[in-house]
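> Take this sequence and fold it.
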Amino acid sequence: MPAKRPPTETSAAFRLIRPAPIETVVVTDELSGRLGRNRSPGRRQIGADTDHDAVLAWLARSADSPNTLANSRREAERLLLWSLVEAGKPLSSLTHEDLLAYQRFLADPQPAERWVMTGRKLPRQHADWRPFAGPLSTSSARQAMVVINSLFSWLVQAGYLAGNPLALARQRRANTTPRVVRFLEEDLWVQVKATIQVMPGVTSRELASQARARWLFSLLFLCGLRISEVVGNTMGGFFNRPDPKGEPHWWLEITGKGGKTRLVPATRELMVELMHYRRSLGLAALPIEHEATPLLLPVWWHAPSDPRGSTIEVPEALTRAAVHQIVKSMFEQAAHSLESQHPDLAPRAERLRAASAHWLRHTAGSRMADQEVDLRHVRDTFGHASISTTNIYLHAEDTRRHHAIEAAHRLGWD
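Take a look at the predicted model:
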């Protein structure tokens, strides 16, 4: 009787049926990576002996940067799950050809019922959770592969992998986008503001929702904050520092990307909105130094009318996903309102639906640049490392250049 062959890496018996959060995945030794074909035979600089543990070691480097950690975990998790579910092999056995197939998969994650969530975003613990919200755009897929390349390069340096299969990819020269295009033009921004202003305000919860939406969009637009900065900072960051003439100037100290701290001018308009929002919560109009109140609070919370003691207990900050959902909901309502005005406005409504919180940051930067605010001021307010990053907001300059060329540079066919 012939000897029974051991199962191969791609044996269906060892494949996962569907993706699940990586912290819950349990696999056999064949898929754990202990026997991965790309494992380095040399001495390792990390203690990990499985692909799962090696990925966690890589992620641990970003523990002090929540935004980077979340983005890195998302891309590493997607690749690890695809490797197990679709390729039927451990991450440490993936080849260059496998990664080309994965890059194509990002543009159309199929079968969709296995990989793509339908409807609203679900918590990771939910049985219907999926790694994707839909196909990735070309730029998002490219960024995903950049993150994965970083993962493989680090695992090679750590002595866990023998080589980086992505190192064989054709290296393209990075082309910087001349100008940012993901921003809201004036008509769309006006529509969003109008939608917030006409939100229902009959019940206490409706009033709280309107006050929170108005404050959130004020923060995102007037300060150019990222969602991670909204949830990661508190009202204790506001402080008053008089100018040389003794005029009071309010500032908001923000800890942002990479743990870097910057000062954002808190304009009179922003301070009015802050006081309005705080009063709606039953708080004093202005925060005190080092106050722990999050910049944004759940709609159900209200300060007690008769607090016991001097300290008011406030809930934890909203998650990034929750704030993202609030923003997307407002854009959806604005788009629906726009569509109802005239069928020809449907393309403009779709542009609103495609928008995200980061579009408001770009909108703010574009507006400042168009109003000829010194780009150095825009750079410092937004926390850009270089003025070249801020230059992407110079839409008005492009428009003037286009008009000038249009008027003076003609071919003149008879």
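> Could you use CA atoms for every contact and neighbour count after this?
Will do.
> And stretch 383-396, what's buried?
For stretch 383-396, burial by neighbour count (16 or more other C-alpha atoms under 10 Å) applies to 383, 390-395.
> so how far is it from its chain's centroid?
Computed by C-alpha atoms, centre = their mean, to the nearest Å, the chain-centroid distance of stretch 383-396 equals 19 Å.
> So what would you say the end-to-end distance of it is?
Stretch 383-396 has an end-to-end distance of 22 Å (C-alpha to C-alpha, to the nearest Å).
> re earlier: pick the one among the buried residues of stretch 383-396 closest to residue 375.
Closest approach to residue 375 among the buried residues of stretch 383-396 (C-alpha to C-alpha): residue 390, at 6.7 Å.
> count of neighbours near residue 73?
20 (other C-alpha atoms under 10 Å).
> Now flag whichever of the buried residues of stretch 383-396 is closest to residue 266.
Taking C-alpha to C-alpha as the measure, residue 266 sits nearest to residue 383 out of the buried residues of stretch 383-396, at 15.0 Å.
> Could you pull up the residues touching the nearest residue in space to that closest one that is not next to it in sequence?
Nearest non-adjacent residue to residue 383, counting by C-alpha to C-alpha, 6 or more residues apart in numbering: residue 262, 6.5 Å away. By C-alpha atoms under 8 Å, 6 or more residues apart in numbering, the residues touching residue 262 are 253-256, 380-381, 383.
> go again using 10 Å as the cut-off
251-256, 380-383 (C-alpha atoms under 10 Å, 6 or more residues apart in numbering).
> just residue 60 next, same as before
Per C-alpha under 10 Å, 6+ apart, neighbours of residue 60: 54, 69, 73.
> Okay, and the first one sits in which element?
Spelled out, it's residue 54. Assessed by DSSP states H and E, residue 54 sits inside helix 51-59.
> What's the first helix or strand after that helix?
helix 66-82.
> And for residue 81, the neighbour number?
24.
> What distance do you get for it to residue 131?
According to C-alpha to C-alpha, residue 81 stands 9 Å off from residue 131.
> cool, and residue 139?
The value you get for residue 139 to residue 131, if C-alpha to C-alpha is used, is 18 Å.
> cool, residue 354 as well?
With C-alpha to C-alpha as the criterion, residue 354 and residue 131 are 20 Å apart.
> Please say which of these two ends up with more neighbours.
Legend: neighbour count by other C-alpha under 10 Å for residue 354 and residue 131, higher for residue 131 (21 against 13).
> so the more buried one sits right up against residue 118, yeah?
No: Residue 131 lies out of contact with residue 118 (C-alpha atoms under 10 Å); the separation is 11.2 Å.
> dump the residue contacts of the nearest residue to residue 48 once chain neighbours are set aside.
Nearest residue to residue 48 in three dimensions, chain neighbours excluded: residue 54, at 5.1 Å (C-alpha to C-alpha, 6+ apart). Residue 54 makes contact with 33, 46-48, 60, 92, 151, 154-155, 158, 160-161, according to C-alpha under 10 Å, 6+ apart.
> Another sequence for comparison is provided below:
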Amino acid sequence: MPVEQHNLVNTDLHIAAQNDIQAVAAWLAEYQDSPQTLKSYRREAERLLLWLSRENKQLNHVDREILRQFENFLMDPQPSEYWVGPTKPRHHPNWRPFRGGLSPASRRQSLVILQGLFDWLVEAGWVSRNPFKLMRDKSRRLNNQIQRIERYFERELWEWLWQWINQPPHEQSSRALYEHARRRFIFAFAYLLAPRISEMANTQMLDFQQSEGRWWWVVVGKGSKLARIPVPDDMLTCLRQWRGALGLPGLPEHQEQSPVIRALDKQRRISDNQLYRLIKGAFTDAAEALEAQNGKPAYISALRQATPHWLRHTSITHQAQSGVSLRYLAESARHARLDTTTRYLHSEEAEWHREQQRHRLGGTAPKARIEPL
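Just a heads-up that it's a prediction; the model follows:
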């Protein structure tokens, strides 16, 4: 599915670009230090460029009506045989940019990203306007800060999932036992420290460090920012158990330079994509197990649609529900803005719900004497 390149002459350019592809590439270059952000931004920009090419349009043609058409397209990419297909490597002939139509949350996220793209292109002199500014309901759809985090596992579901993960494997071969131990550690790591998928995949043993008797996880996160996160005792226990499965003693030594999460050879690190697939596979297996137990349909559905990032959302949400203060929660989550962290706070909703229970149909409030009319 090639993207046609369209030349555009602009004397007020502030970037070295000859066509839309090069202009978007210049924007993406700003995110080279954030691999996961770059990956998601590239995906949304590529979808837009492919659609514009198919419509024989360029970025500077996009107005409010074209943007409306693109929104509808994201909801239902047609013709489906051209746009939709199973996961394939990017250069595979059967690669397609969509697995299916995007959900409302995914469409909103796509528009948020593309709004930022157009803001940048206006400043770069590549386009003259940002059509997203014309959206009447822009604040509802494009301001992600006002959206509460809903893509997480309720505590009851998480407790079932953790119990399920800890069940011994049916097969007792060395490989099955190793894969079981690895899956258990991955989920413990994800829940207790709230890493992003790339941070977890890239963690080295030396990133777990002890200082004055306390253990910390040192991580280079989004935007190449260095952070130091307290390691809870449960995480230390799981780390010891995982190192035992790797044939390693106790807790990491000083400057022990080796990957934490490893391939089947117990030596090589696994890639972000491999880790992603391991977690998604666990969700699928868990959904089937819960369905066999006649579990709640909503929980089964949550497991089927969950992505690995749900574990980060779950970790932060459950920490908030456990009473971790907003200040420390923001530090652990490594959010640049405090209002990002507040999206995980559901305490006001719970309090509101409790208060609302005072409003009854009758029988709980003092009865006033009703005078005859």
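> circling back: so where in structure 2 does the helix holding residue 54 of structure 1 end up aligned?
With TM-score structural alignment applied, helix 51-59 of structure 1 matches the range 20-28 in structure 2.
> How far away from the center of its chain is that stretch?
24 Å.
> Please apply the same query to stretch 275-284 of structure 2.
14 Å.
> again with stretch 190-199 of structure 2
In terms of C-alpha atoms, centre = their mean, the centre of stretch 190-199 of structure 2 is set 10 Å apart from its chain centre.
> With stretch 202-213 of structure 1 instead?
Counting by C-alpha atoms, centre = their mean, stretch 202-213 of structure 1 comes out at 26 Å from the chain centroid.
> how about the residue most central in space within structure 2, what does it touch?
Geometric centre of structure 2, nearest residue: residue 309, 3.7 Å, by C-alpha atoms, centre = their mean. Residues in contact with residue 309 of structure 2 (C-alpha under 10 Å, 6+ apart) are 151-152, 190, 194-197, 276, 279.
> Now do the strands in structure 1.
For structure 1, strands defined by DSSP state E occupy the ranges 238-240, 250-255, 261-266.
> closest one to residue 200 of structure 1 among those strands?
strand 261-266 (28.3 Å).
> which of the buried residues of stretch 383-396 of structure 1 lies closest to residue 173 of structure 1?
Distances from residue 173 of structure 1 to the buried residues of stretch 383-396 of structure 1, taken by C-alpha to C-alpha, are shortest for residue 392, at 18.9 Å.
> what's the counterpart of the closest one in structure 2?
By TM-score structural alignment, residue 392 of structure 1 lines up with residue 343.
> residue contacts, its match?
Going by C-alpha under 10 Å, 6+ apart, the list of residues near residue 343 of structure 2 reads 144-150, 317.
> quick one: the alignment partner in structure 1 of residue 194 of structure 2 and residue 360 of structure 1, what's the gap?
Aligned by TM-score structural alignment, residue 194 of structure 2 pairs with residue 224 of structure 1. Using C-alpha to C-alpha, residue 224 of structure 1 is found at 7 Å from residue 360 of structure 1.
> Also residue 336 of structure 1?
For residue 336 of structure 1, the distance to residue 360 of structure 1 - C-alpha to C-alpha - is 19 Å.
> between those two, which one's more packed in?
More crowded of residue 336 of structure 1 and residue 360, by other C-alpha under 10 Å: residue 360, with 26 against 17.
> roughly how far apart are the more buried one and residue 381 of structure 1?
14 Å.
> circling back: among the contacts of residue 54 of structure 1, find me the one that's closest to residue 266 of structure 1.
Of the contacts of residue 54 of structure 1, the one sitting nearest to residue 266 of structure 1 (C-alpha to C-alpha) turns out to be residue 60, at 34.8 Å.
> corresponding residues in structure 2 for stretch 356-363 of structure 1?
On structure 2, the counterpart of stretch 356-363 of structure 1 by TM-score structural alignment is residues 307-314.
> Now check residue 186 of structure 1 against structure 2: what is it aligned to?
Match for residue 186 of structure 1 (TM-score structural alignment): residue 155.
> so what's its match up against?
Counted by C-alpha under 10 Å, 6+ apart, residue 155 of structure 2 has contacts 161, 314, 317-318, 321.
> Please, where are all the helices along the stretch 151-300 of structure 2?
For the stretch 151-300 of structure 2, the helices defined by DSSP state H, counting those that start in this stretch cover 155-165, 174-193, 197-202, 233-245, 272-292, 297-305.
> Tell me which of those helices sits nearest to residue 209 of structure 2.
helix 233-245 (11.2 Å).
> how much does that closest one stray from structure 1?
With mean C-alpha distance after the TM-score superposition for structure 1, helix 233-245 of structure 2 departs from structure 1 by a mean of 1.5 Å once superposed.
> Structure 1: matching residues for that helix?
The aligned range for helix 233-245 of structure 2 is 268-280, by TM-score structural alignment.
> How far off centre is that stretch?
26 Å.
> Next, count neighbours for residue 33 of structure 1.
23.
> what about the counterpart of it in structure 2, distance to residue 61 of structure 2?
Matched by TM-score structural alignment, residue 33 of structure 1 corresponds to residue 6 in structure 2. Going from residue 6 of structure 2 to residue 61 of structure 2 by C-alpha to C-alpha gives 12 Å.
> Likewise for residue 4 of structure 2?
15 Å.
> picking up where we left off before, for residue 89 of structure 2, which of the helices of the stretch 151-300 of structure 2 is the nearest?
Of all the helices of the stretch 151-300 of structure 2, helix 272-292 comes closest under C-alpha to C-alpha, at 11.2 Å.
> Which elements pack onto the closest one?
On a contact count with 3 or more C-alpha pairs under 10 Å, 6 or more residues apart in numbering; DSSP states H and E, helix 272-292 of structure 2 meets helix 155-165, helix 174-193, helix 197-202, helix 297-305, helix 309-321.
> Now these in TSV, please, with extra columns for distance to residue 251 of structure 2.
Listed next are these as TSV, based on distance: least, C-alpha to C-alpha, whole Å:
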stretch	distance to residue 251 of structure 2
helix 155-165	23
helix 174-193	14
helix 197-202	17
helix 297-305	32
helix 309-321	23
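> so which of the ones you listed is the most packed in?
Of all those, helix 309-321 carries the top mean neighbour count, a mean of 22, counting by mean count of other C-alpha atoms under 10 Å.
> That one vs structure 1, average distance?
Its matched residues in structure 1 lie on average 2.1 Å from helix 309-321 of structure 2 after superposition (mean C-alpha distance after the TM-score superposition for structure 1).
> chain center to that helix, what's the gap?
11 Å.
> got it, and stretch 221-233 of structure 1?
Counting by C-alpha atoms, centre = their mean, stretch 221-233 of structure 1 comes out at 11 Å from the chain centroid.
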